[in-house]
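1. Everything below, folded, please.
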Amino acid sequence: MTNLHALPADLPAPVDDGACDHLPGQRVPALRLPGTDGQTYDLSALPGRTVLYLYPKTGRPDGAVPEGWDQIPGARGCTPQSCAFRDHHAELQAAGARVFGLSVQPTAYQQEAAERLHLPFALLSDADRHWSRALKLPTFEAGGETLLRRTTLILRGGVVEHVFFPVFPPDRNAADVLAWLAAHS
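-> You can find the predicted model right below:
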């Protein structure tokens, strides 16, 4: 059994290969994404700031992670990242930002994580990958799946204002976002 809440000390760090250099200033696609809260969201139509953390895949306590998962730079850490955004949620709201997580996993799969981790925000599903393909988001292959590389976007009025890429370590991402928001209020 893998402890989904702990990050291994020898986790390989991802490198910035420029895969997100095209994103600042991009308008996000006007597509509705289903959320674990039962609502659908068009991120292009939301006013103000939105923090959108993109993650590869949440594991389940009763399941195995794909073979070699811990050796893929940036793959491991979805649970610690989600928990950090949960723990900093009130501060992020106070800084004027709403929060969503997004993966290519179906909503039914994401629902288990949202409930188990007591997330106060919705996880969004891009299972058909239309949204992520429109933005040309970076991906990787693992366990026979095409997954999103860990990236966090700050959206303002439907436009990408800032990009955190690569995100490492994932459990510090929410604090890094808070620091950025404080410096750019």
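
2. C-alpha only now, for contacts and for neighbours.
-> Fine.

3. where along the chain do the strands fall?
-> In the chain, the segments counted as strands under DSSP state E are 32-34, 40-42, 49-54, 97-103, 123-125, 139-142, 145-148, 151-156, 159-164.

4. Please give the structure of this sequence too, so both can be compared:
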Amino acid sequence: MGLKVGDKIPNFTAKDTNGNDFDSQNVIGKKPLVIYFYPKDNTPGCTTQACSFRDQYQDFKDFGAEVIGISSDSVASHLQFSQQFKLPFILLSDLDKKIRTLFGVPNSLFGLLPGRVTYVVDKKGIIIMVFDSMRAKNHISNVLEAIRNIIE
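-> Coordinates of the predicted model:
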């Protein structure tokens, strides 16, 4: 069973876009977070989702939130994806799918594709929203509204 509203975000580590070590303890409990799991770099839906987060990124920053994208792609793939689409937020490489498993993100399309799930986390590290939808465009407006609600 995956993480749900009211659960505390677990600690995790991964390599970021530049190959640096990312430790969730450095951000959890310090600011609101949007952690989104997506299937694969450079696919139509994932590119749409990433570019939507990019286009709204300043709105998230204005609310003091950080956006973190996670997939099982390599650091090199994330770097190319990030540079190509000028993504200003953190991408983490989850090659062994440990983070995906830790969060309990399900597969979709009959178990063939990694799922697309977005978690909105408050300043205390508590999940206030889980948005599970393969429709990439739907995530941004729902998530931004949830961030807006915890700030106001």
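
5. How many residues are close by the nearest residue in space to Gly35 of structure 1 that is not next to it in sequence?
-> In space, Gly35 of structure 1 comes closest to Leu124 once its chain neighbours are excluded; the distance is 4.4 Å by CA to CA, 6 or more residues apart in numbering. The local packing of Leu124 of structure 1 (other CA atoms under 10 Å) involves 28 other residues.

6. how about Phe131 of structure 2, what's its match in structure 1?
-> Superposed on structure 1 with TM-score structural alignment, Phe131 of structure 2 falls opposite Phe164.

7. Would you mind confirming that that match is in contact with Arg149?
-> No. Using CA atoms under 8 Å, Phe164 of structure 1 makes no contact with Arg149, being 11.4 Å away.

8. Between the two, which is the more surrounded one?
-> More neighbours sit around Arg149 than around the other of Phe164 of structure 1 and Arg149, counting by other CA under 10 Å; the figures are 24 against 17.

9. That one pairs with which position in structure 2?
-> Looks like Arg149 of structure 1 aligns to Gly115 there (TM-score structural alignment).

10. what about the spatially closest residue to that match that is not a sequence neighbour, distance to Pro39 of structure 2?
-> In space, and not counting its chain neighbours, Gly115 of structure 2 is closest to Asn107: 4.4 Å by CA to CA, 6+ apart. Going from Asn107 of structure 2 to Pro39 of structure 2 by CA to CA, to the nearest Å gives 9 Å.

11. quick one: which of these two has more around it?
-> The residue with more neighbours, out of Asn107 of structure 2 and Pro39 and counting by other CA under 10 Å, is Pro39; that gives 20 against 15.

12. That one reaches Cys46, doesn't it?
-> Yes. Here Pro39 of structure 2 reaches Cys46: they are 6.9 Å apart, a contact under CA under 8 Å.

13. nearest to His89 of structure 1, of the strands of structure 1?
-> Between His89 of structure 1 and the strands of structure 1, the shortest gap by CA to CA is with strand 97-103, which sits at 7.5 Å.

14. So which bit of structure 2 is the closest one matched to?
-> For strand 97-103 of structure 1, the aligned range in structure 2 is residues 65-71, judged by TM-score structural alignment.

15. what about stretch 29-44 of structure 1, start to end distance?
-> Termini of stretch 29-44 of structure 1 sit 6 Å apart (CA to CA).

16. in structure 2, which spans are helices?
-> In chain order, structure 2 shows helices spanning 44-62, 75-85, 98-103, 137-151, with DSSP state H as the criterion.
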